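>>> Provided below for reference: sequence and predicted model.
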Amino acid sequence: MRRKEKEAAEVTKDVKEVTNEGEKAVEHGETSSAEASATNGAQNGDLQVEPMELPPFEIITGDRIDPFVFKFQFKNVEYSSGRNKTILCYLVDRGNTMDGLLRGFLEDEHAGTHAEEAFFTQCLPHCDPATKCTVTWYVSSSPCSACTAKIAEVLKSRKNIKLSIFAARLFEWEEEEIQAGLKALHAAGCKLRVMKPLDFSYTWDTFVESDDQPLNLWEDCKENYEFYHEKLADILE
């Protein structure tokens, strides 16, 4: 119950902050044109609400993650309210090739190609079958069922790729299709593990615009790791 209460308190805090910001904007006359239109329409007895349009889907790529984004998206809470995207940090070691070690991150937005699939099309579109590639992912949550199937397919067809996935959280781990997908990944040779507290610190130092400031881990980081570690072990046994 303690974890649920903390998550509920966190969500309530976020809602209050958004509400307060909205009230402040109204006090200073900073309402949007859509809000003004709706208000005028209501006063005239004809309420008109303009539909909200989401920007087009895109995959964001980069070298360093914003520290506030990292702390929110990678927090290993059990109930991940508002964390509806995936951030994938990657390391690719191609041995003694001239390319050396590749490092970066992918972030998916809205609905469409997920970061896991985009990695193989954008970061590793071609890989010499004769060259061994060791790929390591640090992801904000484990892959969905569709992504696990696609990843397993890649690993079966491209035997030279060895993939390790370290996940901050397990995505919908109670669903049977998710569990089946994780088992299929494991059977395809993918190393699956939940991120330990030290992994969060390593990811922070390697992929975040930290200005050399250390990561202060949240109070229940170790407890949440143990929870997810046990769940993953049960799924893969």
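Arrived safely.
>>> from now on I want contacts and neighbour counts done on CA atoms only, so please keep to that.
Noted.
>>> quick check: longest helix of this structure.
Looking across the chain with DSSP state H, the single longest helix is helix 2-27.
>>> next SSE after that helix?
Next helix or strand after helix 2-27 toward the C-terminus (DSSP states H and E): helix 33-43.
>>> go through the helix or strand that comes right after that next one and flag the buried ones.
Remark: after helix 33-43, the chain's next helix or strand is strand 59-62, criterion DSSP H and E. Residues 59, 61 are the ones in strand 59-62 that count as buried (16 or more other Cα atoms under 10 Å).
>>> show me what strand 59-62 is in contact with.
104-109, 113-115, 118 (Cα atoms under 8 Å, 6 or more residues apart in numbering).
>>> can you flag the buried ones in those residues?
Here, 16+ other Cα under 10 Å leaves 104-109, 114-115, 118 buried among these.
>>> what residues are up against the most centrally placed residue in the chain?
Nearest to the mean C-alpha position of the chain, by Cα atoms, centre = their mean, lies T86 at 2.4 Å. For T86, the residues meeting the contact criterion (Cα under 8 Å, 6+ apart) are 73, 107-108, 114-115, 139-141.
>>> use this one as the comparison:
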Amino acid sequence: MADKSQTLIKKKERKDKEAAELTKDVKEMKNEREKTGNDGEVSSAAAGVNNGAVANSQDGDFQVEPVEIPPFEIITGDRIDPLVFKFQFKNVEYSSGRNKTFLCYLVDKGNTVDGLLRGYLEDEHTGPHAEEAFYTQCLPHYDPAIKYTVTWYVSSSPCSACAAKIAEMLKARKNLKLSIFAARLFEWEEAEVQAGLRALHASGCKLRVMKPLDFTYTWDTFVENEEQPLNLWEDCKENYEYYHEKLANILQ
């Protein structure tokens, strides 16, 4: 009974911290919108917040409230909105409200004719996940005679189902090399998620947590940044080290 009570207490503490983190981030986004002259509005689409959307109360404070949002289809594009990037890719430990996966990709087919394929996908975890959609929308015409070098910068690591599918794909397509750099680890405490990450690693996928320099590179390459530099959040390096240690322990 004591262990069960302790577990419930920890879960409540986590939810409280998630709510606090989410409210803090959306307040920061509101301030940035005000600075850029966007009437101070932060839409759920821009913030990427669902099942935990933020509503403005009468006294001006922001509160986390559950809302129902209809399913979104996979979205593709060339450049991400800067405020969306800062919210979705922030490598916080508690990521409540970040229910999308953003996948920025680079594809090198080993020739100069096609050049380097670049873009991003986003999902809402209500239909096909971004990892699965990448192969159907970005590499629909797979050629076994071509050597593919694929790099992903993702807002969170793959779920167990996606990890299993990617691992099987890599075993079947020996001419495709995949590197995944993740801002956060998705539900890394779950045994099935850990097994999926190990399966990915065993299949030859290069799996790593994003370093501070990776966030800057992604900002410069995939974000509509108007040539403004990325100001990293103060705990970016600390959070990287936290996730790096967790991933190293999982892949041992």
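Structure's in. What do you need? Predicted model only: the values in this text are computed from it and were never measured.
>>> TM between them?
TM-score for the superposed chains, counting by TM-score structural alignment, normalised by the length of structure 1: 0.81, backed by 208 aligned residues with a Cα RMSD of 2.3 Å.
>>> pull the contacting residues for the aligned partner of E209 of structure 1 in structure 2.
By TM-score structural alignment, E209 of structure 1 lines up with E224 in structure 2. Shown in contact with E224 of structure 2 (Cα under 8 Å, 6+ apart): 79-82.
>>> ranges for the helices of structure 1?
So, for structure 1 - with DSSP H - the helices run 2-27, 33-43, 67-73, 115-118, 145-157, 176-187, 197-207, 221-236.
>>> now do the fifth one: which elements does it pack against?
Same thing as helix 145-157 of structure 1. Here helix 145-157 of structure 1 touches helix 115-118, strand 161-167, helix 176-187, going by 3 or more Cα pairs under 8 Å, 6 or more residues apart in numbering; DSSP states H and E.
>>> one more: the last one?
Other elements packing on helix 221-236 of structure 1 under the criterion 3+ Cα pairs under 8 Å, 6+ apart are helix 176-187, strand 191-194, helix 197-207.
>>> and it, how far from structure 2 on average?
Mean deviation of helix 221-236 of structure 1 from its aligned counterpart in structure 2 after superposition (mean Cα distance after the TM-score superposition for structure 1): 0.4 Å.
>>> what range in structure 2 matches that helix?
By TM-score structural alignment, helix 221-236 of structure 1 lines up with residues 236-251 in structure 2.
>>> list the buried ones in that stretch?
Buried-residue list, stretch 236-251 of structure 2, by 16+ other Cα under 10 Å: 236, 239-240, 242-244, 247, 250.
>>> can you tell me what E73 of structure 2 aligns to in structure 1?
Aligned partner of E73 of structure 2 by TM-score structural alignment: E58.
>>> contacts only, for the nearest residue to its match once chain neighbours are set aside.
Among residues not flanking E58 of structure 1 along the chain, E109 sits closest, at 5.8 Å (Cα to Cα, 6 or more residues apart in numbering). Applying Cα under 8 Å, 6+ apart, we find E109 of structure 1 in contact with 57-60, 85.
>>> neighbours around Y153 of structure 2, how many?
26 (other Cα atoms under 10 Å).
>>> same question but for E219 of structure 1, I mixed them up
E219 of structure 1 has 8 nearby residues by other Cα under 10 Å.
>>> distance of it relative to K6 of structure 1?
Per Cα to Cα, to the nearest Å, E219 of structure 1 is found 11 Å from K6 of structure 1.
>>> for L124 of structure 1, same thing?
39 Å.
>>> E107 of structure 1 now?
Taken as Cα to Cα, the span from E107 of structure 1 to K6 of structure 1 is 26 Å.
>>> do the same with M98 of structure 1
49 Å.
>>> the two: which is more packed in?
More crowded of M98 of structure 1 and K6, by other Cα under 10 Å: K6, with 13 against 7.
>>> and the gap between the more buried one and K13 of structure 1?
Taken as Cα to Cα, the span from K6 of structure 1 to K13 of structure 1 is 11 Å.
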